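1. build the 3D model from these lines:
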Amino acid sequence: MDIDSYLATNAGAWSRLEDLTRRAGRSAGDLSPTELEELVALYQRTSAQLSYARTRYADAALTARLTRLVAGANAVIYGRRSTSARVLLDFFRWTFPVAVYRSRRFVWVSAVLMFLPAVLVWLWLIGDPVAMDASAPASLRRDYVRNRFEQYYDPGAVFFTEVTTNNIRVTFTVFGMGIVLPFLGPVLILLLNGMSVGEVAAWMSEAGDGWRFLGFILPHGMLELSAIVVAGGASLALGWALVAPGDRRRGDALREEGRRLMVVVLGCAVMLIASGVIEGFITGSGLPVWARVGIGALGWIAFIIYIRTQGREATALGLTGGLGERPRTWDDELTLDDLVLDATTSSVATPSLDA
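-> Here you go, the predicted structure:
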C-alpha cells in the first residue's frame, strides 16, 4: 500500500484518537467506559502503526503526527498513575533533555546571537579608544576594574540567593519576550546580553586584567550563560513555529513549541540554581583559579553529556518534550478491566455528558 492510500485508510481512526485524547484532558476518567475501550484499542493500534510507518515509509510528517498521537494518548491513559516523585524523575530523565535536544538547532543560533556580539564589541572597544571612552568614563571603568568587579563576587548564602534570583529573572524574561514578541524579543535580549559581556571584557582587558576577568566569569558563567542560551533557543523555536510551522498546522506548532519552551525554562531555572551555588560559594572563594574554573568546566561538560545522551535516547523513543511524557514500560501496563472500572467509578461520582 502506498503512503497516500495508507493515510486515507487510517485518517478516520487517527482523527478519532485525537478527538478522544483531547476530550479526556489527560485523564482517562473523563471518558465513558465504551469510549475508554475505544481509546485503548486505538492507542495500541496507532502505536503499532507508528513502528510500521517508521520502517515502511520513512516519512517525517507521518512519523511526527503518529508520535504526537501516541504521546498524547499515553499521557491520558498512564498519566494518572504518576506520583510527584516519578513526575520529577521523568522530567529530568526524559522531558527536559529531549526538549533541549529537539531545539538544538535554535540553541546554536541563540549561542551565535549572544557570543558573536560579545566578541565583536570586545574587539571594537579595545581597538578604538574613542569608542571605549564613549562606553563609560575612564574613572568609572577604573573603579569597576579595581573595586566593584571583584567585590561583586562576595561568597555567601545571601549573595547566592541574590544572583540566583537575578539569573532566573533573566531567563523568565527571555521566556516572556518569546511569548510577547515571538522571535524578535529573544533576539534583542540575546544581543544585549552579549554586548554587555563584551563591554565588561573590554574594560578588564584595557586594564590588563583579562585573565582575572575569565577567572571570575568562567566558573559559574559556563553553566549560567548556557542556561540563557538554551532558553533563548527554545524561544526562537517558538517564534519560528509562527513563521514556518512546517507540516504542522500553525496552531499545533505553536502549542507544541510553547509546551516545550515551558519545559526548557523550568529546567533552566534549576541550572541557574546550580550556577548560583557555584557563583555564591566557589567563584569568590580563595580557591586557585584553575580549581574554580575546573569545577565550572566539570559542571558544564556534565550538562552537555546529559543533554546529548538523554536527549538522543528520548528522541529515539518518540518523546517530544511535553510535560507528562515518559517511555512506556511493562510496569506501566494497565488491564482494560482496571481502566473501565476507573472510568465507571468516575462517571458515577460525576455524571458525564459523554456517557
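2. going forward, measure contacts between C-alpha atoms and count neighbours the same way
-> Fine.
3. can you map out the strands along the stretch 201-350 of the chain?
-> In the stretch 201-350 of the chain, no segments count as strands under DSSP state E, counting those that start in this stretch.
4. show me where it has its helices.
-> In the stretch 201-350 of the chain, the helices defined using DSSP state H, counting those that start in this stretch lie at 210-243, 250-278, 289-316, 336-349.
5. so which elements touch the shortest one?
-> Packed against helix 336-349 by the contact rule (3 or more C-alpha pairs under 8 Å, 6 or more residues apart in numbering; DSSP states H and E) you find helix 33-56.
6. between the helix or strand following the helix it packs on and helix 336-349, how many degrees?
-> Using DSSP states H and E, the helix or strand that follows helix 33-56 in sequence is helix 60-78. Angle, helix 60-78 to helix 336-349, by axes from the mean of the first three to the mean of the last three C-alpha atoms, to 10 degrees: 70 degrees.
7. chain center to helix 60-78: distance?
-> 19 Å (C-alpha atoms, centre = their mean, to the nearest Å).
8. also stretch 262-280?
-> 12 Å.
9. over to stretch 38-51?
-> 28 Å.
10. buried sites along that stretch?
-> Within stretch 38-51, the residues that count as buried by 16 or more other C-alpha atoms under 10 Å are 39-40, 42-43, 46-47, 49-50.
11. make CSV from those and add distance to residue 195 to it.
-> Converted to CSV, the buried residues of stretch 38-51 look like this (distance: C-alpha to C-alpha, whole Å):
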residue, distance to residue 195
39, 53
40, 54
42, 53
43, 50
46, 50
47, 48
49, 50
50, 46
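12. which of the helices of the stretch 201-350 of the chain sits most buried?
-> Most buried of the helices of the stretch 201-350 of the chain by mean neighbour count (mean count of other C-alpha atoms under 10 Å) is helix 210-243; its value is a mean of 24.
13. to check against the first, give me the structure of this:
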Amino acid sequence: MASLYRSLSADLARGKTFQVGTILLQKLQSLTARAYNQIYQGSRHQEWQAALDFYRWRFPTVVQQTWLYTAIAISIFSLGGLIAWWYGWQDPSFLALVVPADLIHKVRDQKQLWMGSILGMEPLASSGIMINNLSVTFRMVGGAITAGLFTLYALFFNGLLMGAIAIGVNLSQKPY
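-> Okay, the predicted model is just below:
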C-alpha cells in the first residue's frame, strides 16, 4: 500500500510539473489524499492494537519460553541481596564496604531516605539518571564479550547494593 502511495504521489508531482489536464490532476490529488489518510491516519488504531496484542499474546509467550533464564537472573540478584542483608544485620560496619559513605551518613546520621529529594533540581537529577542508564547500557553491551560473566557480576553486585541499602535503612529505623 505504501509503495502504491509513493507511486501515486510521484505521478501527481509529475502531472503538476508537466501541467497535464486539470481533471487528471484533481483525480490524482483526490486519490493521493485518500491514500494518505488510509496509510498514515488510520495506522494509529493499528499501532495501539499491535501494542495490546504484544502484551496480550507475545509477551506471555516470551515469558513462558524464557522463564528459566528469568528465574536464574532473579535468583542471582536475590542471592546478592540476601548476602548483603545478612552480613549487614550481623555487622553494620559491612555496609561501609558496599555502600558509599555519604549515603550511610545521610541515612544513619541525618535520618533521611537514601534516595534524597530532587525537589528544585529535577533537570539535573533527570540528566544524572539518564547518564547512569546510558553508562549501564554501554557497560552491559561491552560486557557481552565475557560470555555473560559481566552480566552475572552486575546482577549479583546490584543485589548486594540493594540488600545493603535496605538493611542500612532498616537499621536506622527509617521507613522505606
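14. sorry, back to before: so which of the helices of the stretch 201-350 of the first structure gets nearest residue 109 of the first structure?
-> helix 210-243 (6.9 Å; C-alpha to C-alpha).
15. contacting residues around residue 5 of the second structure?
-> Neighbouring residues of residue 5 of the second structure by C-alpha atoms under 8 Å, 6 or more residues apart in numbering: 32, 35-36.
16. okay if I get the helices of the stretch 201-350 of the first structure as CSV plus distance to residue 21 of the first structure?
-> Putting the helices of the stretch 201-350 of the first structure into CSV (distance: least, C-alpha to C-alpha, whole Å) gives the following:
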stretch, distance to residue 21 of the first structure
helix 210-243, 23
helix 250-278, 15
helix 289-316, 22
helix 336-349, 14
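17. who wins for proximity to residue 90 of the first structure among these?
-> With C-alpha to C-alpha, the closest approach to residue 90 of the first structure among the helices of the stretch 201-350 of the first structure belongs to helix 289-316: 10.7 Å.
18. give me the nearest residue to the aligned residue in the first structure for residue 81 of the second structure, chain neighbours excluded.
-> Matched across to the first structure, residue 81 of the second structure falls on residue 118, judged by TM-score structural alignment. Nearest residue to residue 118 of the first structure in three dimensions, chain neighbours excluded: residue 198, at 3.9 Å (C-alpha to C-alpha, 6 or more residues apart in numbering).
19. how close does the one you found sit to residue 266 of the first structure?
-> Between residue 198 of the first structure and residue 266 of the first structure the distance is 28 Å, computed by C-alpha to C-alpha, to the nearest Å.
20. one more: residue 98 of the first structure?
-> From residue 98 of the first structure to residue 266 of the first structure the distance is 13 Å (C-alpha to C-alpha).
21. swap in residue 203 of the first structure?
-> 34 Å.
22. ok, now which ones touch the residue positioned nearest the centre of the first structure?
-> Residue closest to the average C-alpha location in the first structure (C-alpha atoms, centre = their mean): residue 264, at 2.0 Å. Contacts of residue 264 of the first structure were listed using C-alpha under 8 Å, 6+ apart, and they are 96, 99-100, 230-231, 234.
23. could these be laid out in TSV, adding distance to residue 224 of the first structure?
-> Output for the contacts of residue 264 of the first structure, formatted as TSV (distance: C-alpha to C-alpha, whole Å):
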residue	distance to residue 224 of the first structure
96	17
99	18
100	15
230	10
231	11
234	16
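24. list just the nearest of those to residue 219 of the first structure.
-> Nearest to residue 219 of the first structure among the contacts of residue 264 of the first structure is residue 230, at 18.2 Å by C-alpha to C-alpha.
25. which position in the second structure pairs with residue 142 of the first structure?
-> Per TM-score structural alignment, residue 142 of the first structure is aligned with residue 105.
26. and the closest residue to residue 234 of the first structure other than its chain neighbours, how close does it get to residue 75 of the first structure?
-> Of all residues not flanking residue 234 of the first structure in the chain, residue 261 sits nearest, at 5.3 Å (C-alpha to C-alpha, 6+ apart). Here residue 261 of the first structure is placed at a distance of 19 Å from residue 75 of the first structure (C-alpha to C-alpha).
27. cool, and residue 268 of the first structure?
-> According to C-alpha to C-alpha, residue 268 of the first structure stands 24 Å off from residue 75 of the first structure.
28. same check on residue 252 of the first structure?
-> From residue 252 of the first structure across to residue 75 of the first structure, the span is 17 Å (C-alpha to C-alpha).
29. what's the answer for residue 133 of the first structure, then?
-> 58 Å.
30. which of the two has more residues huddled nearby?
-> residue 75 (22 against 13; other C-alpha atoms under 10 Å).
31. quick one: which helix or strand includes residue 160 of the first structure?
-> Per DSSP H and E: helix 157-180 holds residue 160 of the first structure.
32. average distance between that helix and the second structure?
-> After superposition onto the second structure, helix 157-180 of the first structure sits on average 5.9 Å from its aligned residues (mean C-alpha distance after the TM-score superposition for the first structure).
33. name the helices or strands packed onto that helix?
-> Contacts defined by 3+ C-alpha pairs under 8 Å, 6+ apart place helix 157-180 of the first structure against helix 184-206, helix 210-243, helix 250-278.
34. buried ones in it?
-> In helix 157-180 of the first structure, counting by 16+ other C-alpha under 10 Å, buried: 159-160, 163-164, 167-168, 170-175, 177-179.
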